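Trainee: The following block contains a protein sequence and its predicted model.
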Amino acid sequence: MNHKYKLQSRHTIELVRNLLSQGIDRISLLLRHSDRHYSDNPRLEPFMGLNDSGKEYAFDLGKSFPIDLTPVFFSSHFGRCIETNYLIDKGFTSVTGRQLPHNALDSNLAPFYVKDVPETLKIMAKTGSAQFIRNWFDKTIDASVMLDPEATADRISDFMLSKLEALSPGQAAVCVTHDWNIFPVKQFKLGLCHEDALNVGYLDAVAFFEKDAQFFAVARQFDPVRVAWP
């Protein structure tokens, strides 16, 4: 099985630094996990951890993270997401010497939108993942199989903004998740057509922030979009 995703950690750091340069001092970062192992057996998908390159990438992201922001960690319960945050933590600490609170698990960062795993796998085997996502976004997949995609985007966005509001100035919520959690946010919150928008690479992110008493979300190489909250 051949999986090719670009490493986007440099773009993520640039995105964060750009927000800091605008005077933004609290950022909630929806971040895809780092490079990982794959299996031809889809039932093993939840158990695929980071490969050696992925571990190095996550550690390096932590080392490169702006020292003006102190990370606060949240993640999906999947091992690769926990590993990613752990290594970002260690990379950041290796530079700053700061001891950070432990990562907190949250179901909003996991694949909560998959309601019927066997049926989802069955449909994906017929359509392929790209067409499956398009069918999901077009709402042709029954809600008993996959949660409504707009409701999914709303739930993830609300979670990210709730974490943003809980931050103190000089903090960043680093929320490590899966590419499928980022897809609906880009489609339904940022208005980026799934097929036209840039792929979600490893350590790729959507950043949520507040400016002039309004809330926004932004992905690399696109303009910020205002999002409603609460």
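Mentor: Sure thing, it's come through.
Trainee: CA only for contacts and neighbour counts going forward, please
Mentor: Fine.
Trainee: Identify each buried residue in the helix or strand that contains Thr84, please.
Mentor: In this assignment (DSSP states H and E), Thr84 forms part of helix 79-96. Going by neighbour count (16 or more other C-alpha atoms under 10 Å), the buried part of helix 79-96 is 80-93.
Trainee: do you know how far Ile91 is from Lys122?
Mentor: In this structure residue 91 is Gly, not Ile. Distance, Gly91 to Lys122, by C-alpha to C-alpha, to the nearest Å: 40 Å.
Trainee: typo on my end, it should be Arg155
Mentor: 26 Å.
Trainee: Tell me which of the two has more neighbours.
Mentor: Neighbour count, other C-alpha atoms under 10 Å: between Arg155 and Lys122, Arg155 has more, with 15 against 10.
Trainee: ok so that one is a helix residue?
Mentor: Yes: assignment of Arg155 by DSSP: H, G, I helix; E, B strand; the rest coil places it within a helix.
Trainee: Comparison target, given below:
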Amino acid sequence: MKEKLTDRKLGPRLEPGEIDQTCASDKSASPAARPPRFKLRFTDFAIEKFMGNFIDRKTNKTKRKVYIPFDVSKTTGLKGLKLVQHYKKKTKMFVLNYWFNKKSKYTTIGEFRKGVFGVKQAQDKINEIIKDHTTDKGIWFKDPAQTIIEKETRIAQEVIIESQKITINQAIERYVKAGFPRKKGDTKRGSSIKRDCLYLLGHNKKVVVNLMYDGPDNKYRYSCGSYRHFSYLSSK
């Protein structure tokens, strides 16, 4: 009676062969049984020959870009390195996937160009990034993407500041047009003006002929209208 009650609650018993088949069936349905993900060899030759598949298996639509992981050791600094290829231009870019502040982020390493930027250049750049942005334990304490933004901003500011500076020729032109002024006011003596002209404008006949270094009263000024033709005087 007791044995019959137990059989009724547990259902029919499974034979050893049936248990193996059931386990195998469950295993085949699990994610572990899926085919291994394709990984690209980290060589210039493999990258050059590679062409990504841009068709989405689920939607059958064309992807704008595809990410392909490299077959590299997870214990090296190349962990997270991937190749991204864009559909339109078919360009291939090295990108580094990393975790910062509990978020998955990407930073661009560079575009693959045969003979110009390949695996060696990418690895060297990654080593620099890791050295400046991670601890000895490999923890990211600084975001490399933010570093790039700061660098680009700094360069833009330097370009703006540089564009606001006048050239040497412009400074000389202003100095000549102002009549060779001195710090204390007034203008320089004719002999000093002559010396400055020869130094700033060059030792050529146009400077000597067109500039008069002393006024008629021998004061600390010069009388000449040719300074308006500065480009002519300063040219060889």
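Mentor: Nice, I can see it. Keep in mind that what you see is a predicted model, and the values were worked out from it rather than measured.
Trainee: Do you know the score for how well these two fit?
Mentor: Remark: TM-score between the superposed chains equals 0.20 [TM-score structural alignment, normalised by the length of the first structure]; 77 aligned residues with a C-alpha RMSD of 6.0 Å.
Trainee: returning to what we had before: tell me which of the buried residues of helix 79-96 of the first structure is nearest to Val185 of the first structure?
Mentor: Comparing the buried residues of helix 79-96 of the first structure against Val185 of the first structure with C-alpha to C-alpha places Cys81 closest, at 18.3 Å.
Trainee: shouldn't that closest one be in contact with Leu105?
Mentor: No: using C-alpha atoms under 8 Å as the test, Cys81 of the first structure is too far from Leu105 to be in contact (9.5 Å).
Trainee: okay, and the common contacts of those two?
Mentor: Common neighbours of Cys81 of the first structure and Leu105, using C-alpha atoms under 8 Å, 6 or more residues apart in numbering, are Ser75.
Trainee: quick one, strands of the second structure?
Mentor: For the second structure, the strands defined by DSSP state E occupy 65-69, 81-86, 92-100, 103-111.
Trainee: For the second one, name the packing helices and strands.
Mentor: Strand 81-86 of the second structure makes packing contacts with strand 65-69, strand 92-100 when contacts are defined by 3 or more C-alpha pairs under 8 Å, 6 or more residues apart in numbering; DSSP states H and E.
Trainee: closest one to Cys197 of the second structure among those?
Mentor: strand 92-100 (55.5 Å).
Trainee: I'd like to know which elements that closest one is packed against.
Mentor: strand 81-86, strand 103-111.
Trainee: So for it, what gets flagged as buried?
Mentor: So strand 92-100 of the second structure, judged by 16+ other C-alpha under 10 Å, has buried residues Lys92, Met93, Phe94, Val95, Leu96, Asn97, Tyr98.
Trainee: just stretch 120-132 of the first structure next, same as before
Mentor: For stretch 120-132 of the first structure, the neighbour count (16+ other C-alpha under 10 Å) marks Phe132 as buried.
Trainee: can you redo the buried residues of strand 92-100 of the second structure as TSV with distance to Ser231 of the second structure?
Mentor: TSV is the format used below for the buried residues of strand 92-100 of the second structure (distance: C-alpha to C-alpha, whole Å):
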residue	distance to Ser231 of the second structure
Lys92	50
Met93	49
Phe94	50
Val95	51
Leu96	53
Asn97	56
Tyr98	57
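Trainee: re the thing from before, what's the next secondary structure element after the helix holding Thr84 of the first structure?
Mentor: With elements assigned by DSSP H and E, the helix or strand that comes after helix 79-96 of the first structure is strand 104-105.
Trainee: Against which helices or strands is that following strand packed?
Mentor: With contacts taken as 3+ C-alpha pairs under 8 Å, 6+ apart, strand 104-105 of the first structure sits against strand 70-75.
Trainee: Helix 79-96 and the strand it packs on, what's the angle between them?
Mentor: Per axes from the mean of the first three to the mean of the last three C-alpha atoms, to 10 degrees, the angle that strand 70-75 of the first structure makes with helix 79-96 is 170 degrees.
Trainee: Lys55 of the first structure contacts Ile82, doesn't it?
Mentor: No: applying C-alpha under 8 Å as the test, Lys55 of the first structure and Ile82 come out as separate, 11.3 Å apart.
Trainee: Tell me the buried residues in the longest helix belonging to the second structure?
Mentor: Looking across the second structure with DSSP state H, the single longest helix is helix 144-164. Of all the residues in helix 144-164 of the second structure, those buried under the rule 16+ other C-alpha under 10 Å are Pro144.
Trainee: List of residues touching it?
Mentor: Outside helix 144-164 of the second structure, the residues that touch it by C-alpha under 8 Å, 6+ apart are Tyr106, Thr107, Ile129, His133.
Trainee: wait, which of those is closest to Phe45 of the second structure?
Mentor: Out of the contacts of helix 144-164 of the second structure, the member with the shortest distance to Phe45 of the second structure (by C-alpha to C-alpha) is Thr107, at 23.4 Å.
Trainee: need the contact list for that closest one.
Mentor: Contacts of Thr107 of the second structure by C-alpha under 8 Å, 6+ apart are Val95, Leu96, Asn97, Pro144, Ala145.
Trainee: Could you check how far it is from Gln164 of the second structure?
Mentor: For Thr107 of the second structure, the distance to Gln164 of the second structure (C-alpha to C-alpha) stands at 33 Å.
Trainee: Okay then, goodbye and thanks.
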